[in-house]
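> next comes the sequence, and after it the predicted model I'd like to discuss.
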Amino acid sequence: MRRIGPPVVKLLDDDVESIKYSLASHLLYSVGKEPINATARDWFMAAAYAVRDRVTERWMPTLNRYYEQDQKRVYYMSMEFLIGRTLTNAMISLGIYDQVKEAIGQLGLDFDEVVGWEVEAALGNGGLGRLAACLLDSMAALNIAGFGYGIRYDYGMFTQHVEHGWQVESPENWLRYGNPWEFARPGVIYPVRFGGRVIHYKDVMGHTRAQWMDAEEVMAMAYDVPIPGHGGRTVNNLRLWSAKSTREFDLKYFNAGNYIEAVRDKNESETLSKVLYPSDMTERGKELRFKQEYFFVAASIQDILARFRKSHDNWDMLPERVAIQLNDTHPAMVVAELQRVLVDEHQLDWHRAWSLTRRCCAYTNHTLMSEALETWPVDLFGRILPRHLEIVYQINHEFLQEVRHRHPGDSELLRRVSVVAEGDERRIRMAHLAVVGSHKVNGVAAIHTGLMKSTIFSDFDHLSPGKITNKTNGVTPRRWLLGANPSLAKLITGAIGDNWVTHLHELKKLEPFAADKGFRAEFAAVKRANKEHLTDVIGQRLGIDLTADSLFDVQIKRIHEYKRQLLNLLHVISRYNRIRSNPMIDLVPRTIIIGGKAAPGYALAKLIIKLVNDVADVVNNDPLVGDKLKVVFVPNYNVSTAELVMPAAELSEQISTAGTEASGTGNMKMSMNGALTIGTWDGANVEICEEVGEENMFLFGLTAQEVARIRIDGYDPVPAINANECLKKAIELISSGYFSPDQPDRFQGIVDVLTHGDHYLLTADFPLYLAAQERVDQLYRDTDEWNRRAILNVARMGKFSSDRTVAEYAREIWNVKVE
């Protein structure tokens, strides 16, 4: 009997038949299933492996090219990488989306169901991780040798559920079914040490040296995730570290039958990569987080230097071939660790090593808030990293000597800029360490960078003019427009071609189409379809009936007082009161969509979530209100949820207190998807306004300077509350238990925040916010004009591509070429 061979296809070709063969092969040989008993999840795994093969085929030549051309490498150090789902993004990057979709369809499968089985990588929590993911995408798209370093968390921060209106956290076990995108590298493993002691000795040249000894060891093992750039020419690498014990178990305890004790060391070692941001509410939690940060820094520096030493034996070449970007203060230990390795392990002179360290490192600041600028107690620091504490002290001593020489007698200046904060408890200021140890420091929006220079880092700016620079954030249009909103992307491409995908400034060519009535109608139809899709999903998941005839008003971001979800709620309650007072009132119907996680230990933020849900329960079930007003809290906000919500958004709420939001990227994503922004003069809102025009946004409220002045003078919210009847009634409803009849004083904590001090000035901005919302209603009644302005928002978003952001980093900080 003649043997039937496989079809005549090349395994890694991109035509439909080759992809079908890859799918069937991986289902059998990688998943271990046959089609007759394969589930949709099995087919997802097969599809992921099939696409991964094609990514890998481009990945190896990329890495080889970097070695052959001896390209300078950029190492992006971040505790978070929110890369989202990878399958569809990889398909788009390689240009095989339609072929894979067709192949899956020809196999009799539902494409959306198959790709929907992908579990998002739980490697981050918020904007910090989403930005990091965008920058990795853009480095690959721009053919920059860019590598990410982070931690392979077994569990993300948490999965958010809502029970009886309260946030409930459960483990985010994203690796439960395996991760088809990662490559385990058991051959890439480095020791990371903690504790021990330091001895000092004289070497043969008479130089004083230090040796760190008697330390405990944990092993860091690498897992690699390929990051494909658009077009597939370049595939970069995200390397994540997983903690492994140096010993699997203690045979002595095992033989004695004490199995728990036998694996104790292994379990304790491996907690380092167990969970994203372990709670630091306890001393043990603080220690774990501190160790976690050093763990990924130490492994990454060893890896970076090992790669450098493969091709170079001259240490002076290090800054010519290595750029290390510190994404916030979490990786700031890079400064001390790189200095330690160069001085202690490679015997470089201190000042030569320090020059190399500073020229390699650069630091991105993401916050002006003192509570978010990490500091660590000296006692904790010295107990866990005794040699690093010595190094930090020496760095600080030499830095302060330099300052003292330039500003003799100014002890207050020395106190302010010192890396070591004196007080009841001496602490190491990690942001100061990052600033002192970097050749460049950047903010992430023009207003944020300006405030950095005038507030938290003003002394450093005076000491080193030009060191602090701005790099306004951006987002990748591949994921946040081409992938998230394919209907709008298709409409845009039909009008101006597809060059905008990699050159977002090309969107400017859309401007004339804003005046085209036919194009406006097509644009409106796309938005309507996206709204209807979101309406269906919310109905299925949450059981809330919505109408796409209402204005979709969206605020999705981490729940925090400064982001002012409460201000949004005060408007909702005020609107509700107006409808209750006059059920026949002619108001524009609104659907208010709020989503975001509250940190587990942040009681007030969790109370705000409860208030959102209690208000929703009352409003959505009030027959007098009907479809005039709906409130939805979308649980477990993540990248996939954002990709669903943002294309449907019509009004983007960006209402943080001026001077508190470093940049924001949700504001960019929603504007890019055709939403109009209602926002304060904060973060990137200011630059969005400069690009799209103030007439195409709804800006309101105090400026950062006015906020600072009010806080200096002291603010009493009571007169503002009494002067505004809408605000007064809204607060009274919350206080009276109207939304919590089972527990009337449930929200007293929120009322107290609003009436006693109101640090984030909600009551001061409320009248102007209400007036801005009236302007929203007025414009939304003119559907054609609303769509014209929405199209102009899309057309003028070219600046906010992460490609532009990365190109600026490359030219002005990393000193690498952009093709």
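Looks like it came in fine.
> use CA for all of it now, contacts and neighbours both
Fine.
> now name the helix or strand holding Thr657.
Here Thr657 is covered by no helix or strand, with elements defined by DSSP states H and E.
> that one contacts Lys563, correct?
Yes: if you go by CA atoms under 8 Å, Thr657 and Lys563 touch, sitting 6.9 Å apart.
> looking at these two now, which is surrounded by more residues?
Taking neighbours as other CA atoms under 10 Å, Thr657 and Lys563 compare with Thr657 leading, 26 against 21.
> from Glu371, how far out is the more buried one?
From Thr657 across to Glu371, the span is 16 Å (CA to CA, to the nearest Å).
> can you check Arg811 too?
From Arg811 to Glu371 the distance is 32 Å (CA to CA).
> comparing the two, which residue is more hemmed in?
Taking other CA under 10 Å, Arg811 and Glu371 do not tie; Arg811 has more neighbours (12 against 8).
> hang on, isn't Met388 packed against Leu338?
Actually, residue 388 is His. It isn't Met. No: taking contacts as CA under 8 Å, His388 lies outside contact range of Leu338: 10.2 Å.
> looking at these two, which one has more neighbours?
The neighbour count for His388 versus Leu338, taken as other CA under 10 Å, is higher for Leu338 (23 against 20).
> ok, structure two:
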Amino acid sequence: MNPPITVPLDECPIIIEDDRTGLSIETIRRALLDNLYYVQGKTPQTATKNDFYMALAYTVRDRLLKRWLSTQLTYRKTPVKTVSYLSAEFLLGPHLINNLISLNLYDPFKKAIEESGLNFQELVDQEEEPGLGNGGLGRLAACYMDSLATLEIPAIGYGIRYEFGIFDQEIKDGWQVEITDKWLQYGNPWEIARPEFAQLVKFGGYTESYYDQDHIYRVRWVPRYTVNGIPYDTPILGYRVNTANTLRLWKAEASESFNFERFNVGDYYGAVRDKVACETISKVLYPNDEQIQGKELRLEQQFFFVSCSLQDMIRIHLNKNASLDNFHEMWSIQLNDTHPAIGVAELMRLLLDENNYDWDTAWNITKNTFAYTNHTLLPEALEKWPLNIFGRMLPRHLEIIYAINHRFLDEVRIHYPNDVSKLACLSIIDETGEKYVRMAHLACVGSFAINGVAALHTELLKSDVLRDFYELYPEKFSNKTNGVTPRRWMVLSNPRMSFTICEKIGDSWIKNLDDLRQLEGYAEDGGFRNYWQQIKKEVKQDLANYIQAKLDIKVDPHSLFDVQVKRIHEYKRQHLNVLNIVTLYNRIKNNPNLDVTPRTFIFGGKAAPGYFMAKLIIKLINSVADVVNNDPVICDRIKVIFLPDYNVTFGQRVYPAADISEQISTAGKEASGTGNMKFSLNGALTIGTLDGANVEIRESVGAENFFLFGLTTEEVYAIRANRYTPRDYYNSDEELKAVLDLISTGFFSHGDPNLFRPIVDNLLYSDPYMLLADYRSYVDAQDAVGCAYRDQDHWGRMSILNVARMGKFSSDRSIKDYCNDIWKTKPFAIDVPEYMQSQAMLKV
């Protein structure tokens, strides 16, 4: 027999549909069994539900590989400018359905699974959600990766492959209990390890200066220890395009896994101690930073993934280019908040010490490569690191930062002669007390662009948080209002509504959200309004069924679903919502025949494990729920629900079912918000302050379709400047006084007056987020919500108009703004070569 002849990839092989990649129902069924047998090592008789899910996931992955491999091959061969998105978090959500929607294969796969005698939804529910983010920052990064691929922008996302994600949340006796999130316990079928691209990361030690053979001053970093970064790649599919970009996440491994010298002398623990210590870096998402050790680990995490990523970019660049001279022309690196800001110093180190560039050339490359997105208005959230910790961990970087700062302050002196206060305000090193490295300042100095994430947020950056940098570099600043992907947050999470919209206006809106404007005319169609409201009731019934199954609490899907789901934080003011609930409770108790709009209050969110006040707010919500839900006088007119373990999957259930969206943060505190966008896109009306993106949502949907309350940012600043006294509001408002007094007596805490005293005392004597100042306005707005909901026909009209006018808030629009104004990148279409069309490349 003659040996087989391998057909080179660049030649034309014989093309057939094969069992691994075909799209017919029968082929998909056969491929599922093949993956179950050959990948999972199971037969249908021995397989678990998880085995079947894994086989299904691999079957889907097989069918996206042609896009992914073609994209990588094209980027490798073509001189395209690439966007590198550096983020400490990527809150992706489950992959399976999202990939099927992007591939346009949902229906054939569902049919193939059901014809195989399996329950499709049960397999879908087996997927573990990647625990790679805390909340909005990570979810935004995921939306942006989706839009980059859908818009066919060459891009790669870089982050950390946390072994244990943000904790799973349980509620016991009303308190939050944190449970380890073992999302990788059964493996992750969507990732592929790439150990051949591992990078070595240095930590600690000291530096040595020397002169090279050309008598040029150089510095050598001698580390105390090194860590290997192993990349794990996940494909990020664009919606019905051939582009599939890569999310590359780094896992920390010891450079030497086992110390035989220690083992041989009987030091068994010492033989593996270094391995354990090194691999802690990528073990868990965001440890508490209250202790020095926690801060050190967080800094280690940030430098680890940034160093790995920059070294990887340099490797990729040098595979296509003769030198790094044009690095800034081929890469735009977006810093998603300050977590990756150390990249400014690390790229300088790599250029200076590893590639022998002079300072001016290295700085020109660096400052024209990075762009910085600020995500906060809270001063305490602007990261800074004590000099002793920073210098001990990253001695070479501290030297570089001092040098950057020295040159920068010389520039400041030219602009502001003899202004010592301006030098102190702008310096990268904070010397007002204990010395710190200000990471936001490093990002501002080392980036060519700085942006906020909502119009109000950007204006407040210019006038307050980063005012001095705006005065110095006004040309760097711009606004890029956040957005969310309609693929996950409408098509996937709300298929009934999405199908209805497609029936009326087609499906172009899925990639061009502005096309939702065509719905406006249907808001005047009474029949369509009735149909819209019927769909909403069906979705609410689904959530009611879930609540019944999860918490054994029956809720009425005809009641107004009032939803506040987000991270638990005082500035997000979940406890203001509770004050309104207790107000309603008191009104009904005082007048049992009071005619009120039935309402189900739904909360969800996690508190940071070390955030006492946030955890106490969760306890307050649950304690009020215990009383309200079981009081016969209330007679189900009010229900209070706290759904545990808020995550992306949770959001996919809740956003479509909401009637009213609670966006009630103190004006001037929320940078943007994206939950507000997801609610509005799914037809919920908003009750909110003029904070973050609420301002732009209200402008877009119309003031008449938005329930506004509360102080403006300017009023907040003015009241605070005049010594805000919250107790004055308590003394002048009888309902407010009655609410706080009822909580103070222990009525909601089994007679214990001390349990919620920290909350009550904080509100009466400090109230930093001005709940009491906004209370009356909020309660009145909630009364208006209840009245409006009674006119279901008009409510349906407002709901339709909310959806129709939300086109601006697509992450596709956000990414186009970044591409046009900051990155200067253009779409680059991927062609799948003929030999990859069916993936069957025969050996003849």
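Nice, I can see it. Values in this document were obtained by computation on a predicted structure and should not be read as measured data.
> quick one: contacts for the most centrally placed residue in the first structure?
The geometric centre of the first structure, computed from its C-alpha atoms, lies nearest to Gly129 (CA atoms, centre = their mean), at 2.5 Å. Going by CA atoms under 8 Å, 6 or more residues apart in numbering, Gly129 of the first structure touches 78-83, 123.
> and for the aligned residue in the first structure for Glu115 of the second structure, the neighbour number?
Under the alignment by TM-score structural alignment, Glu115 of the second structure pairs with Gln106 in the first structure. For Gln106 of the first structure, the neighbour count with other CA under 10 Å is 13.
> contacting residues for Gln106 of the first structure?
Taking CA under 8 Å, 6+ apart, we find Gln106 of the first structure in contact with no residue.
> kindly recompute the last result at 10 Å.
Counting by CA atoms under 10 Å, 6 or more residues apart in numbering, Gln106 of the first structure touches 16-17, 20, 100.
> in helices only, show me the residues you listed.
Counting by DSSP state H, the contacts of Gln106 of the first structure place 16-17, 20, 100 in helices.
> now, which of these sits nearest Ala298 of the first structure?
Val100 (40.4 Å; CA to CA).
> pretty sure the closest one is touching Ala46, no?
No: with contact defined as CA atoms under 10 Å, Val100 of the first structure does not reach Ala46; the gap is 11.5 Å.
> quick check: neighbours shared by these two?
Listed contacts common to Val100 of the first structure and Ala46 are Leu23; contacts here mean CA under 10 Å, 6+ apart.
> quick one: what helix or strand has the equivalent of Ile579 of the first structure over in the second structure in it?
Using TM-score structural alignment as the criterion, Ile579 of the first structure maps onto Ile588 of the second structure. According to DSSP H and E, Ile588 of the second structure maps onto helix 574-590.
> in that helix, what counts as buried?
Using 16 or more other CA atoms under 10 Å as the test for burial, helix 574-590 of the second structure gives 574-586, 588.
> one more: stretch 305-324 of the first structure?
Neighbour-count burial for stretch 305-324 of the first structure, with 16+ other CA under 10 Å as criterion, is recorded at 305, 308, 315, 318-324.
> which of those residues sit farthest apart?
Greatest spatial distance among those (CA to CA): Trp315 and Ile324, at 15.6 Å.
> just the helices in the stretch 201-350 of the second structure please.
Using DSSP state H, counting those that start in this stretch, the helices assigned to the stretch 201-350 of the second structure run over residues 260-264, 268-279, 292-320, 327-330, 343-349.
> so which of those helices is nearest Val563 of the second structure?
Closest to Val563 of the second structure of the helices of the stretch 201-350 of the second structure is helix 292-320 (CA to CA; 32.9 Å).
> what about Arg776 of the second structure, how many residues nearby?
18.
> for it, which three-state class applies?
helix (DSSP: H, G, I helix; E, B strand; the rest coil).
> quick check: longest strand in the second structure by residues?
In the second structure, with assignment by DSSP state E, the single longest strand is strand 225-237.
> what range in the first structure does it sit on?
Under TM-score structural alignment, strand 225-237 of the second structure corresponds to residues 216-228 of the first structure.
> in the second structure, which residue range corresponds to stretch 635-650 of the first structure?
Across the second structure, the stretch matching stretch 635-650 of the first structure (TM-score structural alignment) is residues 644-659.
> buried stuff in that stretch?
By neighbour count with 16+ other CA under 10 Å, stretch 644-659 of the second structure contains the buried residues 644-659.
> of the residues you listed, which is the nearest to His750 of the second structure?
Nearest to His750 of the second structure out of these is Pro644 (CA to CA; 22.6 Å).
> neighbours of Ser355 of the first structure, how many?
Counted with other CA under 10 Å, the neighbours of Ser355 of the first structure add up to 16.
> what does Asp682 of the first structure give?
Asp682 of the first structure: 28 neighbours (other CA under 10 Å).
> please say which position in the second structure it maps to.
Using TM-score structural alignment, the partner of Asp682 of the first structure in the second structure is Asp691.
> which of the helices or strands spans its match?
Under the criterion of DSSP H and E, Asp691 of the second structure resides outside all helices and strands.
> so it touches Gln663, yeah?
Yes: here Asp691 of the second structure reaches Gln663: they are 8.4 Å apart, a contact under CA under 10 Å.
> give me the common contacts of those two.
Residues touching both Asp691 of the second structure and Gln663 (CA under 10 Å, 6+ apart): 670, 673.
> look up how far His432 of the first structure lies from Ala336 of the first structure.
12 Å.
> and these two? Which one has more around it.
Taking neighbours as other CA under 10 Å, Ala336 of the first structure and His432 compare with His432 leading, 25 against 22.
> can you give me the end-to-end distance of stretch 285-297 of the second structure?
10 Å.
> in the first structure, point out the residues matching it.
Per the alignment by TM-score structural alignment, stretch 285-297 of the second structure matches residues 276-288 in the first structure.
> what does stretch 187-202 of the second structure give?
Going by TM-score structural alignment: stretch 187-202 of the second structure matches residues 178-193.
> please point out which parts of that stretch sit buried.
Buried residues in stretch 178-193 of the first structure, counted by 16+ other CA under 10 Å: 179-182, 184, 189-193.
> what does stretch 746-761 of the first structure give?
Along stretch 746-761 of the first structure, these residues count as buried under the neighbour rule (16+ other CA under 10 Å): 746-747, 750-751, 753-755, 757-761.
> of the residues you listed, which is the nearest to Phe700 of the first structure?
Using CA to CA, Leu761 is the member of those that sits closest to Phe700 of the first structure, with 13.1 Å.
> gap between the closest one and Asp782 of the first structure?
Leu761 of the first structure is 32 Å from Asp782 of the first structure, by CA to CA.
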